[in-house]
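Novice: Build me a model:
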Amino acid sequence: MKAENFDVVVVGAGPGGYVAAIRAAQLGLRTAIVEKSELGGICLNWGCIPTKAMLRSADVLRLMRQAVQFGIKAAEPEPDLQAIVARSRKVATQLQRGVGQLMKKNGITVINGQARLAGKERLAVTSKDTETLIAAKHIVLATGARARTLPGLDANPDSVWYYREALTPPRLPKSMLVVGAGAIGIEFASFYHALGVQVHVVEMADRVLPLEDAEVSEYVGQSLRKQGMTLHLGCGITGQRKYAGGWKIKLGGPGDKELDVEVILVAAGIVGNVEGLGLEGTAVKVENSHIVTDSYGATGESGVYAIGDVAGAPWLAHKASHEAMICIEKIAGLTPEPIAANRVPACTYSHPQVAHVGLTEQQARDAGRPVRVGKFPFSANGKAIALGATDGFVKVVFDADSGELLGAHMVGDEVTEMIQGYVVATELETTEAELMQSIFPHPTQSEAMHEAVLSAYGRGLHY
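Specialist: As a prediction, this is how the structure comes out:
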């Protein structure tokens, strides 16, 4: 069988894969992309995008319930689960079609099927009963990751949900246990709680969002409890028993507990999709289900690269897309800068929202950096007061000697739209003097970013 020839073939069409294909085409490389399921990958179809559509519905519901605070008389709102899910799926479908249009616009060959390495510069793609051989000088693996499953908790629409089941629920349960208090778990907890579900969250760490700054985690935990969620921290599931109405759960840890819930929603991390890629017999190294690469995505096998979730943490769509551009530009002979891990922002779209870039205060201290810390609450911000969005704060961590911005952390309404200001500042290696000199428009919530910087140096104006 004669192989069709390409300069670059990308395996996987998620945020890393399709961006890699587009950038390769832009650089004049003959490019193909192989996808066994849906263009856009998990993020667009079953992750980032549909969850945000559903969380938006929850935000609207909360705001309508608070209408009287804004001088608006309205009937008590009720969620329509079927309509919420339908809107979420419509948003995902629209964007999936957009990815297809981008492939056509950039002259990228789209191949449907399961790909595996089949010798040097060769890929075999299986679709139904047909196998196609593809030749490429450069093969980029962008196969992503999947939810980590737990023993005895196989997915089913009735009572055990992973992300797919949670995005297409057949009904609203009365009660739910969310396993895992990372970003995904807390986002789903926020959504279902807003719709009236009694939500329990169990987490092995001693705080929710354990990767966030400790003050942010503590604030979010307090907020979730105030909203009515029950948090079980520092413990895990030691036993479960299914019965007709749901699950009886045993939790081990400080003060053993038993819970009765209708549904278990599992958000206990991810596993890289490395199976079936033909890595056996190659120099590609896999550790803890993730492919080992250098800072440009190259693996131990010449001509084979890996980017995105399959290449390890942080498991973020924007990191995958940026890795894609770096990898392709390196292949094309350009000189891209590798990703600096401390400049990758992270966002959690819970209620309240959380966003950060850089080091936490503790990480900075553990690294031996002399620090100056500034904070500013949204309760002292004019725009936030006008919006009725006074929960939360902005926190910044500076190197006390150089004025380098080491980290920025936010919690509150729409902070995920604000963090980029600090991301640009870190990329430009901006100092505290330049941030203090910058003019922030009034009235905006972003003024809290300026005030936090001023606070770190004893120059706060409004708090």
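
Novice: Please count neighbours and contacts with C-alpha atoms only from this point.
Specialist: OK.

Novice: And residue 228, how far from residue 194?
Specialist: Computed as Cα to Cα, to the nearest Å, the residue 228 to residue 194 distance reads 10 Å.

Novice: which parts of the helix or strand harbouring residue 436 are buried?
Specialist: Assignment of secondary structure by DSSP states H and E places residue 436 within helix 432-437. Buried residues in helix 432-437, counted by 16 or more other Cα atoms under 10 Å: 432, 435-436.

Novice: Tell me the one of those nearest residue 22?
Specialist: Nearest to residue 22 out of the buried residues of helix 432-437 is residue 435 (Cα to Cα; 35.1 Å).

Novice: sorry, back to before: tell me which of residue 228 and residue 194 has more neighbours.
Specialist: residue 194 (22 against 14; other Cα atoms under 10 Å).

Novice: Skip the chain neighbours and tell me the closest residue to that one.
Specialist: Excluding its sequence neighbours, the residue lying closest to residue 194 (Cα to Cα, 6 or more residues apart in numbering) is residue 58, at 5.8 Å.

Novice: mind listing what the one you found touches?
Specialist: If you count contacts by Cα atoms under 8 Å, 6 or more residues apart in numbering, residue 58 has them with 191, 194-195.

Novice: Please provide the structure for the following sequence as well, for comparison with the first:
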Amino acid sequence: MSNAYDIIVIGAGPGGYVTAIRAAQLGFKTAIVEKKHLGGICLNWGCIPTKALLRSAEVYHHMEHAKDFGLSAEKIGFDMDAVVKRSRGVSKQLATGVGFLLKKNKVDVIWGSARLTAPGKMTVTAADDAPKGALGGGDYSAKHVVVATGARPRVLPGLEPDGKQVWTYFEAMVPKELPKKLLVVGSGAIGIEFASFYRTMGAEVTVVEVLPQILPVEDAEISAHARKRLEKAGLKIHTDTKVAKLDKGKDSVTATLEFKDGKSDKITVDKVISAVGVVGNIEKLGLEDLGVKTDRGCVVTDGLGRTNVKGLYAIGDVAGPPMLAHKAEHEGVICVEGIKGLDVHPMDKLKIPGCTYCNPQIASVGLTEAKAKEAGYKVRVGRFPFIGNGKAIALGEPDGLVKTVFDDATGQLLGAHMVGAEVTELIQGFVVAMNLETTEEELIHAVFPHPTLSEMMHESVLDAYGRVIHT
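Specialist: Okay, the predicted model is just below:
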């Protein structure tokens, strides 16, 4: 078999494998290089297994509150090994599915680590645990190379993970037992999801965030609502706070916290989860030798994934924020469609939704109210609380908020922000609306089914224009 291809994708995470499949669909002879996991971090150690853990926590929470629904449940408990085993099983099933999809689309999988030696040329060092008979080490070439190597946990001085007492998301996903006391450093989506999971399962959890609000990229009003709910559930949250030092004992870690007012305190926990963000995997790829432009640990690209080196592209986490699987997938598709010469639209990052799957869920798209005002818009803001929705009350989920932000001059939907039950499923309605350049008029005239949570989306729009019905 020839080692020459039209397109080679480096990295088989969500962005990489979707890119490779779409390239094959477009008629390109395609290969993908992967050193360890089909499906990448997201499928094996991120998005998917965490949702399986959070689902177990959600079911456990409902069992604990069975009486609220007129039900009874006795001797409620959990087996952490079984919870983790289910999570790993879900990941394994999907990783197997990715392999099937690549084979179905006639994408060659090259097992190993790639290093670019010249534009369109690379040397692959074979993976030690490559499947028997699989393609592996050797020299390969392609007219187009797409780098989709993803990201890894960011490491801060003094917070270096050791896999035992200081965890990254890798260790946090496969605990052998539930820690009694846990410190989570960082309150982005990863940190808050793990904090929510461990608190629901019974751990005493403290979250420390150096910025003024948790979930820093979210609308301030939504973040404040989420914080109130999380604290009501028992989370201890410190914002404007820095973890200055970790002192490890035999079976514990003592963290020194420094507050904005200059005061400090110490807390002792069993485990620490470092969730201070991620950095792109740009090392050992030969990018510097080719003169590829990078910025703050990521490859610089245009709206179609093109780098400053002809024939070389980058998509997904390695190409910069937002570092989300669905952004990577879409970015990969438009990249190869651009290579094909199709009429494609460059990536518009303002229309990429973000979701956090804690309890309560948080979801958003577009500009926050503050960012819209900073951009010079005169805004109309609509709000609708879950307590005004019949379906939310029937579900036993009366706490939450849907918020919409419109341009007062044109009626353009600038952003939508939600906190509460199932909002990660609802947000796509607003994503579609923004992509269609919908104004308030179309949204007001749309008929939403009853009884559903989605009715709150309608009511939020109505509220922005003084026409709300149910509050």
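
Novice: Would you reformat the contacts of residue 58 of structure 1 as JSON lines and include secondary structure and distance to residue 266 of structure 1?
Specialist: Output for the contacts of residue 58 of structure 1, formatted as JSON lines (DSSP: H, G, I helix; E, B strand; the rest coil; distance: Cα to Cα, whole Å):
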{"residue": "191", "secondary structure": "helix", "distance to residue 266 of structure 1": "15"}
{"residue": "194", "secondary structure": "helix", "distance to residue 266 of structure 1": "18"}
{"residue": "195", "secondary structure": "coil", "distance to residue 266 of structure 1": "19"}
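
Novice: between the residues you listed, which is closest to residue 309 of structure 1?
Specialist: Proximity of the contacts of residue 58 of structure 1 to residue 309 of structure 1 (Cα to Cα) peaks at residue 191, which lies at 24.6 Å.

Novice: Which residue in structure 2 aligns with the closest one?
Specialist: Alignment note (TM-score structural alignment): residue 191 of structure 1 maps to residue 197 of structure 2.

Novice: out of the buried residues of helix 432-437 of structure 1, who's nearest residue 31 of structure 1?
Specialist: residue 435 (42.6 Å).

Novice: The closest one -> structure 2?
Specialist: Match for residue 435 of structure 1 (TM-score structural alignment): residue 443.

Novice: and the gap between its match and residue 437 of structure 2?
Specialist: On the measure of Cα to Cα, residue 443 of structure 2 and residue 437 of structure 2 end up 11 Å apart.

Novice: How about residue 280 of structure 2?
Specialist: Between residue 280 of structure 2 and residue 437 of structure 2 the computed distance is 32 Å (Cα to Cα).

Novice: who's more crowded, those two?
Specialist: residue 280 (23 against 13).

Novice: Pretty sure the match of residue 435 of structure 1 sits against residue 459.
Specialist: No. Look at residue 443 of structure 2 against residue 459 with Cα atoms under 8 Å: they stay out of range, at 9.9 Å.

Novice: any chance you could map the helices in the stretch 1-150 of structure 2?
Specialist: Remark: helices assigned in the stretch 1-150 of structure 2 by DSSP state H, counting those that start in this stretch are 14-25, 40-45, 47-64, 80-104.

Novice: Kindly report the same for the stretch 301-450 of structure 2.
Specialist: Per DSSP H, counting those that start in this stretch, the stretch 301-450 of structure 2 carries helices over the ranges 325-340, 369-374, 390-394, 423-435, 440-445.

Novice: hey, which of these is tucked in deepest?
Specialist: Most buried of the helices of the stretch 301-450 of structure 2, by mean neighbour count (mean count of other Cα atoms under 10 Å): helix 325-340, with a mean of 22.

Novice: between that helix and helix 14-25, how many degrees?
Specialist: Interaxial angle of helix 325-340 of structure 2 relative to helix 14-25 (axes from the mean of the first three to the mean of the last three Cα atoms, to 10 degrees): 30 degrees.

Novice: Helix 325-340 of structure 2 maps to which residues in structure 1?
Specialist: Helix 325-340 of structure 2 lines up with residues 317-332 of structure 1 when matched by TM-score structural alignment.

Novice: cool, stretch 453-469 of structure 2 as well?
Specialist: Alignment of stretch 453-469 of structure 2 against structure 1: residues 445-461, by TM-score structural alignment.

Novice: what's in contact with that stretch?
Specialist: Contact with stretch 445-461 of structure 1 is made by 372-378, 381-384, 393-398, 418, 432, 435-436, 440-441, 462, as judged by Cα under 8 Å, 6+ apart.
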